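Asker: Pasting a predicted model and its sequence here:
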Amino acid sequence: MSTVDLIRHVKLSTARLPLTVPISDAKVFTGRQKPMTEVVFLFAEITTELGHSGIGFSYSKRAGGPAQYAHAKEVAEGLIGEDPNDIARIYTKLLWAGASVGRSGVATQALAAVDIALYDLKAKRAGLPLAKLLGSYRDSVRTYNTSGGFLNATLEEVKDRASRSIEEGIGGIKIKVGLPDSTEDLRRVAGIRDRIGPDVPLMVDANQQWDRATALRMGRRLEDFN
């Protein structure tokens, strides 16, 4: 006869990671946000009666970190006594426990840490990498790096970081665009394409600051850089 292992304890914690250099994307240049100076993390550590454990995290940028932590603390007691295998059911239970603030945004960001912790616990208990537990389709996946392409960095800095990323095995590069002067966006894209060559995938991210007409116009001009 199998023994059902139930959740015994949940520990929530939060931490602030200050950034050495504040970073900016298009939302800063349109005046909608300030440069990002820190990232706030929410951690969830879940332990069962038989001693199995899992850890998950969520994060916020610019605002929302304290709200995520507060919301998670209010609903986390609903985990106690639950079977950690029932991940989807637990998620729905906690979502409805805090439904008075909505079922998106801060609420789901807070529950993400719990959700990840439950999957981490399940994979560890099974003795499998999470990808294998979920039924992996491939052994590797090509990655891209966007952390070196923020708009506060000079073009030369972005080019150097792109080169380093490729040397370290990153498969593609994404940079930020959406400056008030679109010719400057195109100058930066051209500089990166020239540096990384024609075969490395290159992507751009305007962070929701282009309207439909601008996106169509810029999309046509960006075709020259593939």
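Answerer: Cool, the structure landed.
Asker: going forward, measure contacts between C-alpha atoms and count neighbours the same way
Answerer: Fine.
Asker: Which SSE is immediately downstream of the longest strand belonging to the chain?
Answerer: Determined from DSSP state E, the single longest strand within the chain is strand 7-23. Next helix or strand after strand 7-23 toward the C-terminus (DSSP states H and E): helix 26-29.
Asker: and Arg89, how many residues sit next to it?
Answerer: 13 (other Cα atoms under 10 Å).
Asker: quick one: which helix or strand includes Ala44?
Answerer: Assigned by DSSP H and E, Ala44 falls within strand 36-48.
Asker: Which elements pack onto the longest helix along the chain?
Answerer: Using DSSP state H, we find that the single longest helix of the chain is helix 106-126. Counting contacts by 3 or more Cα pairs under 8 Å, 6 or more residues apart in numbering; DSSP states H and E, helix 106-126 is packed against strand 36-48, strand 53-61, helix 65-75, helix 87-97, helix 130-134.
Asker: Take these and write them to JSON lines, including distance to Val10.
Answerer: What follows is these, written out as JSON lines (distance: least, Cα to Cα, whole Å):
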{"stretch": "strand 36-48", "distance to Val10": "5"}
{"stretch": "strand 53-61", "distance to Val10": "10"}
{"stretch": "helix 65-75", "distance to Val10": "10"}
{"stretch": "helix 87-97", "distance to Val10": "13"}
{"stretch": "helix 130-134", "distance to Val10": "21"}
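Asker: Please tell me how far Arg212 sits from Gly219.
Answerer: Going from Arg212 to Gly219 by Cα to Cα, to the nearest Å gives 10 Å.
Asker: Included below, for side-by-side comparison, is a second structure:
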Amino acid sequence: MGERWQAVDDYIAARLLGDDDALATTLANNAEQGLPPIDVSAAQGKILCLLAQMAGAKRILEIGTLGGYSTIWLARALPDDGALVTLELEAHHARVAQANLENAGLASKVDIRVGPAVDSLTAMDGEAPFDFVFIDADKQSNTAYVEAAIRLGRPGTTIIVDNVVREGSVLDAGSTDERIVGTRALFDMLGANPRLDATAIQTVGAKGWDGFVLARVL
């Protein structure tokens, strides 16, 4: 099944996305620099771009930069006066992402902040609110990241959380995997938080069987 999922993703990319030198160079550079191949797929990246545009986002927050592949998709959604803040734990990843953003001509719109995301988010209190937040970092901290997104957002802010199905492992109430425990805690938090209107959708494709949360701050 996985090969067919990949083939369908390739079909979508060929028909709707086309070739993209900046993104291809980004993935090649990430591999050369030893980054794990855990970026969103091309089709998923375009979804992020379109959702940010549909939200009219002028300020975007990304939690989990890696090599900047999703960052490029999100930055492309911004208007000329827009800005994106992206948080990355690993200094090496941040340097790779900076080079990729410069190659894509988007570095002037993006502020990469290095260090533990929870600390970076705490230091951001008082900044202008974000219109769109994409969360794709350590899964055990997802509840803290969403709480920060609410605090740093505004009514109407869009929040996307990636990797919330994990090939169905989210159903395993007895799991001791911190990523599963964190994801299940996220669902509990989303369902109980009166500031959020949320759903989740399963996905299949080049990245296997997974899914994402789509939420709106009330």
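Answerer: That came through, no problem. Because the structure is predicted, anything quoted here is derived from the model rather than measured.
Asker: Superposed, how do the two chains score by TM?
Answerer: Taking TM-score structural alignment, normalised by the length of the second structure as the basis, the two superposed chains have a TM-score of 0.28; 104 aligned residues with a Cα RMSD of 5.7 Å.
Asker: quick one, longest helix in the second structure?
Answerer: Using DSSP H, we find that the single longest helix of the second structure is helix 178-192.
Asker: Tell me the first helix or strand C-terminal of that helix.
Answerer: Counting by DSSP H and E, the next helix or strand C-terminal to helix 178-192 of the second structure is strand 196-205.
Asker: how many other residues sit next to Asp21 of the second structure?
Answerer: For Asp21 of the second structure, the count of nearby residues is 10 (other Cα under 10 Å).
Asker: same question but for Ala72 of the first structure, I mixed them up
Answerer: 27.
Asker: For it, which non-adjacent residue is spatially closest?
Answerer: Residue nearest to Ala72 of the first structure in three dimensions, not counting chain neighbours: Ala110, with 5.4 Å by Cα to Cα, 6 or more residues apart in numbering.
Asker: list the contacts for that neighbour?
Answerer: Ala110 of the first structure makes contact with 42, 58, 68-69, 71-72 under the criterion Cα atoms under 8 Å, 6 or more residues apart in numbering.
Asker: which element is Glu3 of the second structure on?
Answerer: Counting by DSSP H and E, Glu3 of the second structure is part of helix 2-12.
Asker: which parts of that helix are buried?
Answerer: Buried residues in helix 2-12 of the second structure, counted by 16 or more other Cα atoms under 10 Å: 5-6, 9-10.
Asker: cool, and stretch 182-200 of the first structure?
Answerer: Neighbour counts using 16+ other Cα under 10 Å place 185-186, 188-189, 192-193, 196 of stretch 182-200 of the first structure among the buried residues.
Asker: Relative to Leu202 of the first structure, which of those is nearest.
Answerer: When those are compared for distance to Leu202 of the first structure (Cα to Cα), Arg193 wins out at 7.3 Å.
Asker: what's the next secondary structure element after the host helix or strand of that closest one?
Answerer: Using DSSP H and E, Arg193 of the first structure sits within helix 182-196. Counting by DSSP H and E, the next helix or strand C-terminal to helix 182-196 of the first structure is strand 202-205.
Asker: same for that following strand, what does it pack against?
Answerer: Contact analysis of strand 202-205 of the first structure by 3+ Cα pairs under 8 Å, 6+ apart lists strand 172-176 as its packing neighbours.
Asker: What angle do helix 182-196 and the strand it packs on make with each other?
Answerer: Strand 172-176 of the first structure runs at 160 degrees relative to helix 182-196, counting by axes from the mean of the first three to the mean of the last three Cα atoms, to 10 degrees.
Asker: Quick one: list the elements packing against strand 172-176 of the first structure.
Answerer: In this structure, strand 172-176 of the first structure makes packing contacts with strand 144-145, strand 202-205, judged by 3+ Cα pairs under 8 Å, 6+ apart.
Asker: And those: which comes nearest Ala131 of the first structure?
Answerer: Closest to Ala131 of the first structure of those is strand 144-145 (Cα to Cα; 19.2 Å).
Asker: Give me the next element, helix or strand, following the closest one.
Answerer: Taking DSSP H and E as the definition, the helix or strand right after strand 144-145 of the first structure is helix 155-167.
Asker: Identify the residues contacting Met113 of the first structure.
Answerer: Rather than Met, residue 113 of the first structure is Ala. By Cα under 8 Å, 6+ apart, the contact set of Ala113 of the first structure is 42-44, 55-58.
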